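# sequence isn't available, so here's the structure alone:
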């Protein structure tokens, strides 16, 4: 005879209760918790220089400090714009999920709390784009059509993997850059707020995935473990979006090619993806096709 092994650690409801208590203790209202009237320092960057896509390339070496700062501003705006559209997708997917869950459960209550956080983040990103005096990078029509379709596919394990891909890479990079002395103070504050609240969202998604993976059937495990490799192609497109180079007056095609082949940029991307890569390995959701995709896009 064998004895069933009881899973260690808190169950989903207990874990959600912990996150709810953490949200009560430490949450922000960016409209009032950021000094939007604070002046911008004309000699400071909007992203730390080492995280700008062209850093370490011959093109970067040929640019003036003012041009480098402007590129950091446009890359920040590009990233914040993508953050707004991703939060939109995640919120739609969470709302659809909540429709089929117990409205009295702690996990539902935390999902609703996360929705509130994300809507405030969308406002924060929008205000930041306006404050730095730039225009958002709007998705094209076919991009918007895809964005509105994705929530229908973000279900079960796919939802949690998508949430981690969309949140954890940004979170990891922000943790590395938010204390950089060359960064605009208003952006430092934005990143600190985002990192604090996203830490709970990442824990919620990781816990959801940890509890689902042991119950996955082989076809689902294979699909989820390999489809996540598409994230590398998405971020490759995002981080080297030609719009940000064109707005600075650079040859967009040349700049994108130089960024994509930059050894330093490869190191930055690997460092940003490392925590998520380790987690996907831990839960056996880094399949061979996904691994190839992340490697080809220079995240592994």
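Looks like it came in fine. Since the structure is predicted, the reported quantities are computational estimates derived from the model, not experimental observations.
# rest of the way, CA atoms for contacts and neighbours
Noted.
# what's the neighbour count on residue 19?
Using other Cα atoms under 10 Å, residue 19 is surrounded by 22 other residues.
# which residues sit in contact with the closest residue to residue 57 other than its chain neighbours?
Sequence neighbours aside, residue 262 is the residue nearest to residue 57 in space, at 6.6 Å (criterion: Cα to Cα, 6 or more residues apart in numbering). The contact partners of residue 262, by Cα atoms under 8 Å, 6 or more residues apart in numbering, come to 54, 56, 57.
# residue boundaries of the strands in the stretch 151-300 of the chain?
With DSSP state E, counting those that start in this stretch as the definition, the stretch 151-300 of the chain shows no strands.
# show me where it has helices.
With DSSP state H, counting those that start in this stretch as the criterion, the stretch 151-300 of the chain has helices at 156-177, 185-212, 218-227, 230-239, 242-248, 252-260, 263-282, 288-296.
# got a markdown table for those helices, with distance to residue 98 too?
Conversion of these to a markdown table gives the following (distance: least, Cα to Cα, whole Å):
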| stretch | distance to residue 98 |
| --- | --- |
| helix 156-177 | 12 |
| helix 185-212 | 14 |
| helix 218-227 | 21 |
| helix 230-239 | 25 |
| helix 242-248 | 36 |
| helix 252-260 | 39 |
| helix 263-282 | 25 |
| helix 288-296 | 29 |
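# out of the ones you listed, flag the one nearest residue 109.
Closest to residue 109 of the helices of the stretch 151-300 of the chain is helix 185-212 (Cα to Cα; 11.9 Å).
# for that closest one, packing partners?
If you count contacts as 3 or more Cα pairs under 8 Å, 6 or more residues apart in numbering; DSSP states H and E, helix 185-212 packs onto helix 12-25, helix 106-131, helix 156-177.
# now the angle from that helix to helix 12-25?
Orientation check (axes from the mean of the first three to the mean of the last three Cα atoms, to 10 degrees): helix 185-212 against helix 12-25 gives 170 degrees.
# one more structure, for comparison:
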């Protein structure tokens, strides 16, 4: 008997639903929020911080480097809350516009709940850190609204990967680093365990969506994903973080972008995702390739 594409998708959703039930984490229960922070512990690995390797970094004291890492983490967590709220809205759209009660819709609802818990966990960590969140500029919030009207498909699920896979790659490295604050490592560990399901679901949807479309119908999905990647990467680290160590935001932003490790770090975070996009046909067309090259997130051997 031939298995239809819809049945294959339901099988993937059923497997992920079972995994969600068996490997469920609640930050209220699984995190010891009352435990004190540890003095002298870093918030991010030094070699992954935006100014690492620059002349501005060399002028910072050890205490300033820790503070800058703290603010950089706060910026990333703040962006992640925005992004996961958008992901939740997209999944709710997929339910209301699709099969309301099918396995795929059930998993979409399950993932929406998990993303909400992750955002709550990030908010709790920001409170524990004692820092204010970094808000995105209004024009980007308007862009989020615009994207909400874009038809669901490879672009939408590729957008999920842009945030989830970058965070996943960074967190897998940091959560095993004993020099990082224990609260941060535990948050990263819980997030990675559940995000593995989300990434698997998004990859399956992107691959199936691209396979079901011809070259012309693929084009807008490729272009808008590349355009979003070009905009997402610089916004993960808010320029205002540099004020915490007495550096002008514009000067810090330029130094970070021109730094010797900016491109290498971005390629490290993006490599598994970028290779997947190339494999499924998301990296085709002149404008798409131009935007990806400008974003600096594509490994050199794929350019």
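Looks like it came in fine. All values reported here derive from a predicted model rather than from experimental measurement.
# picking that back up, how about the helices and strands packed on helix 185-212 of the first structure in TSV, adding distance to residue 214 of the first structure?
Formatted as TSV, these follow (distance: least, Cα to Cα, whole Å):
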stretch	distance to residue 214 of the first structure
helix 12-25	14
helix 106-131	19
helix 156-177	11
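# out of these, the one nearest residue 242 of the first structure is which?
helix 106-131 (18.1 Å).
# show me which residues of the closest one are buried.
Using 16 or more other Cα atoms under 10 Å as the test for burial, helix 106-131 of the first structure gives 106-115, 117-118, 120-122, 124-126, 128-129.
# could you do stretch 231-244 of the first structure as well?
Buried positions in stretch 231-244 of the first structure, judged by neighbour count with 16+ other Cα under 10 Å: 231, 232, 235, 236, 238, 239, 240, 241, 242, 243, 244.
# one step back: map the residue nearest to residue 57 of the first structure across to the second structure for me.
Under the alignment (TM-score structural alignment), residue 262 of the first structure pairs with residue 259 of the second structure.
# and residue 211 of the first structure? What does it align with in the second structure?
Mapped onto the second structure by TM-score structural alignment, residue 211 of the first structure lines up with residue 208.
# now swap in residue 77 of the first structure and tell me
Residue pairing (TM-score structural alignment): residue 77 of the first structure is matched to residue 74 of the second structure.
# residue 39 of the second structure belongs to a strand?
No. Counting by DSSP: H, G, I helix; E, B strand; the rest coil, one finds residue 39 of the second structure to be coil, located in no strand.
# burial measure for it, as a count.
Neighbour tally, residue 39 of the second structure, other Cα under 10 Å: 7.
# check residue 59 of the second structure too.
By other Cα under 10 Å, the residues close to residue 59 of the second structure number 10.
# what do we get in the second structure for residue 273 of the first structure?
By TM-score structural alignment, residue 273 of the first structure lines up with residue 270.
# wait, its match touches residue 168, no?
No. Using Cα atoms under 8 Å, residue 270 of the second structure is not in contact with residue 168, being 9.9 Å away.
# and the match of residue 273 of the first structure, how many neighbours?
Using other Cα under 10 Å: residue 270 of the second structure sits among 25 other residues.
# likewise the one 5 residues further on?
Taking other Cα under 10 Å as the neighbour definition, residue 275 of the second structure ends up with a count of 15.
# for residue 53 of the first structure, same thing?
Residues lying near residue 53 of the first structure (other Cα under 10 Å) number 25.
# distance of the alignment partner in the second structure of it relative to residue 95 of the second structure?
Counting by TM-score structural alignment, residue 53 of the first structure lines up with residue 50 in the second structure. Residue 50 of the second structure is 38 Å from residue 95 of the second structure, where distance means Cα to Cα, to the nearest Å.
# residues in contact with the counterpart of residue 17 of the first structure in the second structure?
Counting by TM-score structural alignment, residue 17 of the first structure corresponds to residue 14 in the second structure. The contact partners of residue 14 of the second structure, by Cα under 8 Å, 6+ apart, come to 103, 104, 107.
# and residue 14 of the second structure, how far from residue 102 of the second structure?
From residue 14 of the second structure to residue 102 of the second structure the distance is 10 Å (Cα to Cα).
# and if you look at residue 202 of the second structure?
In terms of Cα to Cα, residue 202 of the second structure sits 17 Å off from residue 102 of the second structure.
# what of residue 270 of the second structure?
For residue 270 of the second structure relative to residue 102 of the second structure (Cα to Cα), the value is 32 Å.
# ditto for residue 217 of the second structure
To residue 102 of the second structure, residue 217 of the second structure is 26 Å away according to Cα to Cα.
# tell me which of those two has more neighbours.
residue 102 (14 against 11).
# which residue lines up with the more buried one in the first structure?
Under the alignment (TM-score structural alignment), residue 102 of the second structure maps onto residue 105 of the first structure.
# what about the longest helix seen in the first structure, how far off from the second structure?
Using DSSP state H, we find that the single longest helix of the first structure is helix 65-98. Following the fit onto the second structure, the mean deviation recorded for helix 65-98 of the first structure is 0.7 Å by mean Cα distance after the TM-score superposition for the first structure.
# which elements pack onto that helix?
The elements that helix 65-98 of the first structure packs onto, with contact taken as 3+ Cα pairs under 8 Å, 6+ apart, are helix 106-131, helix 141-149, helix 156-177, helix 230-239, helix 242-248.
# mind checking those helices for the one nearest to residue 294 of the first structure?
helix 230-239 (4.9 Å).
# contacts for the closest one, please.
Residues from elsewhere that reach helix 230-239 of the first structure (Cα under 8 Å, 6+ apart): 53, 75, 78-79, 82, 165, 260, 290, 293-294, 297-299.
# which pair in those residues spans the largest distance?
Most distant of the contacts of helix 230-239 of the first structure, by Cα to Cα, are 75 and 290, 26.5 Å apart.
# so these two - more neighbours on which side?
Between residue 75 of the first structure and residue 290, residue 75 has the larger neighbour count (other Cα under 10 Å), namely 26 against 21.
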